[in-house]
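Novice: Next input, structure requested:
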Amino acid sequence: MFGRDIGIDLGTANVLIYVKGNGIVLDEPSVVAVETSTNRVLAVGDEAFRMVGRTPGNIVAVRPMRDGVIADFELTESMLKHFLNKIKLKSVFSKPRILICCPTNITSVEQKAIRQAAEKSGGKNVYLEEEPKVAAIGAGMDIFQPSGNMVVDIGGGTTDVAVLSMGDIVTASSIKVAGDRFDQDILTYVKKKYKLLIGERTAENIKKEVATVFPGARSEEIDIRGRDMVSGLPRTISVNSDEIQEALQESVSVIVQASKQVLEQTPPELSADIIDRGVILTGGGALLHGIDLLLADQLKVPVLIADEPMHCVAKGTGIILENLDKMSKKRVQI
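Specialist: All right, here's what the predicted structure looks like:
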């Protein structure tokens, strides 16, 4: 098979791969299981994720991406190679062109690291595009008209807020508060209040099942199990939506503040468009219960959750790949 164009949403929590003509062909967690004594990669993606918090001492399940950028270059490269081999896209004769997404405020060194990881994994030409722009395109927004569009992309490691017009970013902000921080907040709250140690996966489950960030928007309860910090024995407790809303309050207010700042820096004509069109929420964090209600209440503009918010960036790469030659593209030179 000849080289095909592929788009990669290289996220802190998940990697999604879009193949031109085939759609989204891969959606797996950004996790690599490594044997510590030999540094040998044992598992990648779904298989490695099942090991998180459940491995013996000589095996660690690592996330090579942190806060939207590469934390471990070699493991990121191994992970990308594994995923590209899995979808059987590389050929002897030609390599695919790769479009990869990154947060808005990363440094040129971090951009170079992402590009090199993609090249070493088998990419021919590697293009970098800013995540909120790609997410907005994937959410179905027409950002190429002279009118304002606002997107809040809440991922695993970063939240990107941007106002777009004429196919480019007018004002933007990228903060390191997103899904991972929410999990950490829940973990810390349970530890502090109940003296109970729980794992990351339990915290994530609480976030999905009972969490809300808008007061009174949800009333659910869940039983969770963990290790008692006093006795050292397993124990079960119940937590409810109100408690989790309290636990997440501080982090969510940072996202609200970043959104307000972007709106404050937006030219008045574009602000008027945003009142008409509303703000679109994308990324896995858009599924956090009540986040749309909270942002609408605080920003005084309509807030809508995109269809399939977790797939917006990957879908956006697909649309850009279709128009790669026509669109203004940001190519990072070697």
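Novice: from here on, contacts and neighbour counts on C-alpha atoms
Specialist: OK.
Novice: Could you tell me the end-to-end distance of stretch 270-283?
Specialist: Taking Cα to Cα, to the nearest Å, stretch 270-283 runs 23 Å from one end to the other.
Novice: just the helices in the stretch 201-334 of the chain please.
Specialist: 241-264, 268-277, 291-299, 312-322 (DSSP state H, counting those that start in this stretch).
Novice: Tell me the helix or strand right after the helix or strand hosting V25.
Specialist: Using DSSP states H and E, V25 falls within strand 23-29. As assigned by DSSP H and E, the chain's next helix or strand after strand 23-29 is strand 32-35.
Novice: And that next one, what does it pack against?
Specialist: strand 40-44, helix 46-49, strand 59-62 (3 or more Cα pairs under 8 Å, 6 or more residues apart in numbering; DSSP states H and E).
Novice: In CSV, list those along with mean neighbour count and distance to V69.
Specialist: Putting those into CSV (neighbours: other Cα atoms under 10 Å; distance: least, Cα to Cα, whole Å) gives the following:
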stretch, mean neighbour count, distance to V69
strand 40-44, 17, 18
helix 46-49, 18, 19
strand 59-62, 20, 14
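Novice: K81 is nearest to which of those?
Specialist: Smallest distance to K81 across these (Cα to Cα): 10.2 Å, for strand 40-44.
Novice: residue with max distance from the center of the protein?
Specialist: S231 (37.3 Å; Cα atoms, centre = their mean).
Novice: Look up how far I106 lies from that one.
Specialist: Taking Cα to Cα, one finds S231 at 45 Å from I106.
Novice: do the same with T55
Specialist: T55 is 33 Å from I106, by Cα to Cα.
Novice: what does R218 give?
Specialist: Here R218 is placed at a distance of 36 Å from I106 (Cα to Cα).
Novice: cool, K112 as well?
Specialist: 10 Å.
Novice: Please apply the same query to P215.
Specialist: Per Cα to Cα, P215 is found 34 Å from I106.
Novice: before we move on, what about S165?
Specialist: S165 is 21 Å from I106, by Cα to Cα.
Novice: to compare against the first, here's another:
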Amino acid sequence: MLRYLDKLSATLAIDLGTETVRVWEKGKGLIGEYPSYLAIDTQSKRILAHGKDAYDMRGRVAANVTLLRPFQKAQLWDRKVAQAFLKVVLRDALKKSLLSPTILFSIPASLKPAIEAETVEMGYSLGAREVFTVVQPLAAAIGAGMPVADSSGGFIMQLGAGIYEAGVISLGTLVTSEHSFEAGDDFEQAMQNFLQQKYQVTISHETAKMLIHKLATLHDGHPGSVLITGKDEKTTAPKELQINTEHVRDFIEERAQVMVQLVKKLLSKVPAELTGDVVDKGLLLAGGGALLTGLDSYLVPKLGIPVSIVDDPERAVVRGMGTILDHLDEFKRSLGYRGEQ
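Specialist: Have a look, this model is predicted:
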């Protein structure tokens, strides 16, 4: 009877990304990608929009509407906002399912145990019958096709919007890791600050994101140029600026140094037994930050080890979670699990 119910209920992986929440259903694959935004009417407390609809409202909302981000930083998750957001996401995902789902959440490796427990409790309060957690570097390694069950060590860096995490994987577990909160979101904020200080112009989050996408490169000899419109700091009038690759080159390299220092810090902690494996196999890059042009070749001489980018790095975590769902019994000892309290 239980096996029959298992077949009727959904088994979901939910990657709790700072920028995007992704949902994978066992047997179906990726079924939803939702920008991590929730629009709420502060007077009525009513949810007005979520996901892309809420994201598109940025900078265009009335005074009584606020945009909230449920998964901003590992230590700053807002339980009520996160639960409201996931309730809407699950409603989308479970349209045809009448039974309680099994849910696998991805979480940062650096997440405090109390917040991990709260995340699990949130899953049960949303109606799950079983809740598991997996740390994002391990999920990304599985999604990249790394043979994580091997005794030899594997080395991966997950470059997300809210957190960068580098970790060593061996025997199906995360052996050790390091993290930095100077991540993708801070990259965009830093671009806004950079232009404000250097050119006395204020630009939107979307413009900063576009500039990074079009001009951010660590390759020499790849010129690019973008015309942007911002607000003049002195006159408050609209101001146009032609920004090229060289204008932001030093800024981009400064941000890349965050990754270099993170990896070096982790390398200093790698157990002697795994050092040779890490050096031989090199570093895999996953997450949206891995899409920075030239990052892999930039890191090689800085770190002295091979560096490569995984396929479709933004979805490495949720892809790995999908693999876990397909082999849940085999992976259970690598996962966090708590029964309903």
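Novice: Residues touching stretch 132-150 of structure 2, excluding its own?
Specialist: Contacts to stretch 132-150 of structure 2, defined as Cα atoms under 8 Å, 6 or more residues apart in numbering, come from residues 103-109, 120, 154, 156-158, 165-167, 169-174, 286, 310-311, 315-321, 323, 334-338.
Novice: Which positions in that stretch come out as buried?
Specialist: Residues of stretch 132-150 of structure 2 classed as buried: 132-144, 146-149 (neighbour count, 16 or more other Cα atoms under 10 Å).
Novice: same thing with stretch 234-247 of structure 1?
Specialist: By neighbour count on 16+ other Cα under 10 Å, the buried set for stretch 234-247 of structure 1 is V239, N240, S241, D242, E243, I244, Q245, E246, A247.
Novice: Disregarding residues adjacent in the polypeptide, which is nearest to the aligned partner of the second one in structure 2?
Specialist: With TM-score structural alignment defining the correspondence, N240 of structure 1 maps onto N244 in structure 2. Counting by Cα to Cα, 6 or more residues apart in numbering, N244 of structure 2 lies nearest to S225, which is 4.0 Å off, once chain neighbours are set aside.
Novice: What is the burial count for the counterpart of the one you found in structure 1?
Specialist: In structure 1, S225 of structure 2 lines up with E221, judged by TM-score structural alignment. Using other Cα atoms under 10 Å, E221 of structure 1 has 16 other residues around it.
Novice: E221 of structure 1 against E243, yeah?
Specialist: No - the criterion here is Cα atoms under 8 Å, and E221 of structure 1 misses it with E243 at 9.8 Å.
Novice: returning to that earlier point: the helices of the stretch 201-334 of structure 1 into JSON lines, with extra columns for distance to K81 of structure 1?
Specialist: Listed next are the helices of the stretch 201-334 of structure 1 as JSON lines, based on distance: least, Cα to Cα, whole Å:
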{"stretch": "helix 241-264", "distance to K81 of structure 1": "34"}
{"stretch": "helix 268-277", "distance to K81 of structure 1": "40"}
{"stretch": "helix 291-299", "distance to K81 of structure 1": "35"}
{"stretch": "helix 312-322", "distance to K81 of structure 1": "18"}
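Novice: for these, which one sits closest to G45 of structure 1?
Specialist: That would be helix 312-322 among the helices of the stretch 201-334 of structure 1, by Cα to Cα, at 16.9 Å.
Novice: Tell me where the stretch 51-200 of structure 1 has strands.
Specialist: With strands called from DSSP state E, counting those that start in this stretch, the stretch 51-200 of structure 1 shows them at 59-62, 65-66, 69-70, 98-102, 126-130, 149-154, 159-165, 168-175, 196-197.
Novice: The third one vs structure 2, average offset?
Specialist: What it means is strand 69-70 of structure 1. Here the mean offset of strand 69-70 of structure 1 against structure 2 after fitting is 5.1 Å, by mean Cα distance after the TM-score superposition for structure 1.
Novice: Determine the number of other residues adjacent to the residue mapped onto A71 of structure 1 from structure 2.
Specialist: By TM-score structural alignment, A71 of structure 1 lines up with W77 in structure 2. By other Cα under 10 Å, the residues close to W77 of structure 2 number 17.
Novice: separation between the closest residue to W77 of structure 2 other than its chain neighbours and Y37 of structure 2?
Specialist: Excluding its sequence neighbours, the residue lying closest to W77 of structure 2 (Cα to Cα, 6+ apart) is F71, at 5.0 Å. To Y37 of structure 2, F71 of structure 2 is 9 Å away according to Cα to Cα.
Novice: who's more crowded, these two?
Specialist: Y37 (29 against 22).
Novice: who has more neighbours, S165 and I106 of structure 1?
Specialist: Shown here are S165 of structure 1 and I106; by other Cα under 10 Å, S165 has more neighbours (19 against 13).
Novice: quick one: the more buried one and T171 touch, right?
Specialist: No - counting by Cα under 8 Å, S165 of structure 1 sits too far from T171 to count as a contact (9.7 Å).
Novice: so who does F2 of structure 1 touch?
Specialist: F2 of structure 1 neighbours (Cα under 8 Å, 6+ apart): K90, S91, F93, S94, K95.
Novice: cool, and E204 of structure 1?
Specialist: When contacts are counted by Cα under 8 Å, 6+ apart, E204 of structure 1 touches D183.
Novice: what's the distance between it and T159 of structure 1?
Specialist: 17 Å.
Novice: Also R40 of structure 1?
Specialist: For R40 of structure 1, the distance to T159 of structure 1 - Cα to Cα - is 32 Å.
Novice: same question, V177 of structure 1
Specialist: From V177 of structure 1 to T159 of structure 1 the distance is 6 Å (Cα to Cα).
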